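1. missing the sequence, but the structure's below:
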C-alpha cells in the first residue's frame, strides 16, 4: 500500500501534536522536560522516562527555538505551534523518503 507524501505528513503532524498535548496534560510537565522529576508520582516518572527518547527526537532540536520565544512572556502560542509544525514536516518528509527507499530495496 502506497501512501502519498501529503497524507503521510498530515498523519505524522496529527499524531505528533496528539503525543505532545497528551504527554503535557497527562504527565503535568513542561514541553522541554524529558525525564521525570522527583515531585512526580512514581508512575508519571516511569512513563516520562520511557517516553523520553521519542520526546528527544520530536522536541529536542526545538529547545533553542522554545527558549528564544520564552524570552518574551507574551509570546502567542501560534508561534510555538508553527515552529513545531515546520520541524515535524521536515522530519516527516525525511522519514517518508527513508521508508520509501527501504521499501523499494526489498
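-> Everything's here; your move. Values in this document were obtained by computation on a predicted structure and should not be read as measured data.
2. only C-alpha atoms for contact and neighbour calcs from this point on.
-> Will do.
3. top helix in this structure by residue count?
-> The residue-count maximum for a helix in the chain (DSSP state H) belongs to helix 77-105.
4. next up, a structure to set beside the first:
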C-alpha cells in the first residue's frame, strides 16, 4: 500500500461523512449528516424488517465511527460546525492510526 498519509486521511474522511449521511438517510426519518433528534443509531428499533436488519449490520461500524462522540448529542442545539469539526478531528486521528497499522502490517508481509 503506497498511499500517502494525506490522501488516505482525505479518502477516509470523505468515506466516513458519506457513510454517515447515507446510513442516516436510509434508516432515519429525514435525510441528514447528523440526526436532528439525537438518534445516533437510527433504525435499531424499527418495526420495518429491512431497516432493523440493516441497522443491526451497520451498528458495529457506526458504533466505532460515532460512538465515542455521541455525548455531543446531549446539547439540544449545537452549532453545526462544532459537530463537523469534532467528528473530522476524531476521524482524522482514527485514519492516521489505521494508516500506520496498515503500513506496519504490509511491511511485515512483504519481508
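-> Structure received. Model, not experiment: these values are computed from the prediction.
5. the longest helix of the first structure vs the second structure, average offset?
-> Once the two models are superposed, helix 77-105 of the first structure sits on average 0.3 Å from its counterpart in the second structure (mean Cα distance after the TM-score superposition for the first structure).
6. what range in the second structure matches that helix?
-> Counting by TM-score structural alignment, helix 77-105 of the first structure lines up with residues 80-108 of the second structure.
7. buried residues, that stretch. List them.
-> Residues of stretch 80-108 of the second structure classed as buried by neighbour count (16 or more other Cα atoms under 10 Å): 83, 87-88, 90-92, 94-96, 99.
8. stretch 27-46 of the first structure: how far from the chain's middle?
-> 16 Å (Cα atoms, centre = their mean, to the nearest Å).
9. contacts for stretch 76-96 of the second structure?
-> Residues from elsewhere that reach stretch 76-96 of the second structure (Cα atoms under 8 Å, 6 or more residues apart in numbering): 5, 8-9, 12-13, 16, 65-66, 69, 72.
10. same deal with stretch 62-73 of the second structure?
-> Residues outside stretch 62-73 of the second structure that contact it (Cα under 8 Å, 6+ apart): 16, 20, 38, 40-41, 78, 83, 86-87, 91.
11. of those residues, closest to residue 103 of the second structure?
-> Taking Cα to Cα as the measure, residue 103 of the second structure lies nearest residue 91 of those, at 18.0 Å.
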